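Asker: Predicted structure and sequence below. I'll ask about it afterward.
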Amino acid sequence: MRAIQITEFGGPEVLRETELPDPVAGPGQLLVDVDAAGVNYADTHTVEDSYLARSVLPLVPGAEVVGRTADGRRVVALTDHGGYAQKAVVEEHLAHDVPDGVTDGQALALVVQGLTAWHLLRTSGRLAEGESVVVHAAAGGTGSLAVQLAKAFGAGRVIATASSKDKRDLALELGADIAVDADPEGLKDRLIEANGGKKVDIVLEMTGGPVFDASLAALAPFGRLVTYGMASRTPPTPVQAAQLMGRSRAVVGFWLMHCLGRPGMYREPMAEILAMTAAGRLVPRVGGVYPLSEAARAHQDLRSRQTFGKLVLDVRA
């Protein structure tokens, strides 16, 4: 089968197309003929071995696939690795049937980024009716879904940040009440101004560095900053306990892998957001479709912040 494999760690340049033996499904697993694979920012960390889970070489990246099983089911599934390939083995309990009316790209947008957005708001952020929510990188895969879900879940004001006017306009189109420049310089003041002069209740943050610092400073008493990435590859200033106690603020980390296997944390929210998408109440945006052979270009574009929405590898191309 055709696959993208890495035999050394590094940047997009280490992603190379090759021929590999077909994988074989074991007990409790499914072999999926892959139609498309999703590209996540976490994949760029996996390729350079800077992710939360360490990588082992050689490696076929890719944590999500959509395709057909031997009995004809159309499924979307999480994988451990191995998604950037024509065939992938997935755990049966992590495969979800895709409803009619949901495209391959939309399904891929939901299985990691949609579930992440759902849990950022429901599980970690514990959004209450009427609270304000800041969504950083609001035109990205997770952010574009978090904007929509925050409105659907009853947020009082959704404040989007993005690095360009086009991306801010997209966030507004998706339902954000206001969109501001993501530049860390002056960000705290812009967030407070965007919330009518009041500090904010929830921030969904995946950049790290000074964006994290400004977001924490913008939190209201009992506010929650949910951190789920470090796209800048720059750590924030260490948080001291007194900073949290002094304003009754919380910093909560989130990693989707901790939801797998826990009752009610995978299949149920996945079913909810798939149903919302099939009904047109949630609109995952596909920002780019690349042939499998151009996985390196997809990573380059993602890392350079040139993209919006979900990036997809067309494995059939």
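Answerer: Done, it's in. None of the values given here were measured: they were computed from a predicted structure.

Asker: all contacts plus neighbour counts: C-alpha atoms, from now on.
Answerer: Will do.

Asker: which one is the most centrally placed residue in the chain nearest to, not counting chain neighbours?
Answerer: What sits nearest the mean C-alpha location of the chain, by CA atoms, centre = their mean, is Q113, with 3.2 Å. Distances taken as CA to CA, 6 or more residues apart in numbering put T142 closest to Q113, at 4.6 Å, once the chain neighbours are dropped.

Asker: another one to put next to it:
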Amino acid sequence: MKAVEISAFGPPGVLRLGDRPAPVPAAGELLIRVTASGINRPDVLQRTGNYPVPPGASDIPGLEVAGEIVGGDDPELAAAGFKKGDRVCALVAGGGYAELCVAPIGQCLPVPKGLSDIEAASLPETFFTVWSNVFDRGRLQPGETFLVQGGTSGIGVTAIQMTKALGAGKVIATAGSDDKCQACLKLGADAAINYKTQDFAQEAKQVTGGKGVDVILDMVAGGYVARELECLAEDGRVVIIAVQGGTKSEVNAGLVLRRRLTITGSTLRPRPVAFKAAIAAALKKNVWPLIEGGKIKPVIHSTFPAADASKAHELMESNQHVGKIVLTW
């Protein structure tokens, strides 16, 4: 099979289209003939040598795919409601940038009715991440206020739509330009803050009438954490899922005590299959009907042929995109 390989750690140009042996599904896995592979920020970190591959995972980058089931144990597939020939999308721990990819059956979901494989390939990584962190860890409840940093990222466009569709009271997004703020509003955000020209903590307080935000999804960390604590409501939660602004944060412990604040976070890639399968089941029950009903829509910025994976990574690193970037096979 053809696969995009990381020839050496470095800039986007180190990505090369090469030949690899076709993977063979083990017990509990199925084989997908991939038509589209989603691109995510962790792929960039892996390419630069800053995100080690979990033990046992493929060294081929790529954490989400969509395509057709072409292999796997028929009874195992049937038990999960699948059969060969079905169109699925899947979250994988690696190996997604390839013509063939194995995936744990529990981490696969049917392509939502009405969606193309390109649209479906944009779903798993961000939807699993948002559900796990906003609703499981962050415990966002209907009527509560939610803020996402980086509202036009793949995570951001997912978080805005998912929280709004599931009953958040107010959804606030930050973005790095006025145009991106407008994009957030079009996706359903109640307010969008240009973090380059506005103080997001002050603005969030104003939007909430001084009450503060109940849940914040943070991909920045670093100096943002202290400011996020300032704009949290009582019993508020900040959930950290990336550290683009650095790993060191100063915390006002007095504020944490007085307002009963929670600082938490997680990574998804190294978690066990059973953990991810539980998220898949929750998505199928709670979110897939919203996608099929048109209340949540994939946001695709660009597609690239797999041979142009380096150009796709260049675009991601430019931060000019709104939504997802997808490779096609």
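Answerer: Arrived safely. This structure is a prediction, so every number in the text was calculated from the model and none was measured.

Asker: thinking again about what came up before, quick one: map the residue nearest to the centre of structure 1 onto structure 2.
Answerer: Under the alignment by TM-score structural alignment, Q113 of structure 1 pairs with T126 in structure 2.

Asker: Run through the helices of structure 2 in chain order.
Answerer: Using DSSP state H, the helices of structure 2 run over residues 41-47, 74-79, 117-121, 124-130, 154-165, 178-186, 200-207, 224-230, 253-259, 273-286, 288-292, 309-318.

Asker: which parts of the longest one are buried?
Answerer: For helix 273-286 of structure 2, a neighbour-count test (16 or more other CA atoms under 10 Å) marks V273, K276, A277, I279, A280, A281, L283, K284 as buried.

Asker: is it true that the third one touches Q107?
Answerer: Yes - taking contacts as CA atoms under 8 Å, A277 of structure 2 lies within contact range of Q107: 5.1 Å.

Asker: was I right about the residue nearest to Q113 of structure 1 contacting H119?
Answerer: No - the criterion here is CA under 8 Å, and T142 of structure 1 misses it with H119 at 11.0 Å.

Asker: okay, the two: which has more neighbours?
Answerer: Neighbours were counted for T142 of structure 1 and for H119 using other CA atoms under 10 Å; T142 has more, 29 against 21.

Asker: Could you report the distance from whichever residue in structure 2 pairs up with that one to G188 of structure 2?
Answerer: Mapped onto structure 2 by TM-score structural alignment, T142 of structure 1 lines up with I155. Separation of I155 of structure 2 from G188 of structure 2 (CA to CA, to the nearest Å): 14 Å.

Asker: Then K297 of structure 2?
Answerer: For K297 of structure 2, the distance to G188 of structure 2 - CA to CA - is 11 Å.

Asker: just P11 of structure 2 next, same as before
Answerer: From P11 of structure 2 to G188 of structure 2 the distance is 35 Å (CA to CA).

Asker: Between these two, which is the more surrounded one?
Answerer: In this view P11 of structure 2 and G188 are compared by other CA under 10 Å, and G188 has more residues nearby, 21 against 14.

Asker: What lines up with that one in structure 1?
Answerer: Match for G188 of structure 2 (TM-score structural alignment): G175.

Asker: Please report how far its match lies from G154 of structure 1.
Answerer: Taken as CA to CA, the span from G175 of structure 1 to G154 of structure 1 is 12 Å.

Asker: just to revisit the earlier point, would you check that the match of Q113 of structure 1 makes contact with T158?
Answerer: Yes - counting by CA under 8 Å, T126 of structure 2 touches T158, with 6.6 Å between them.
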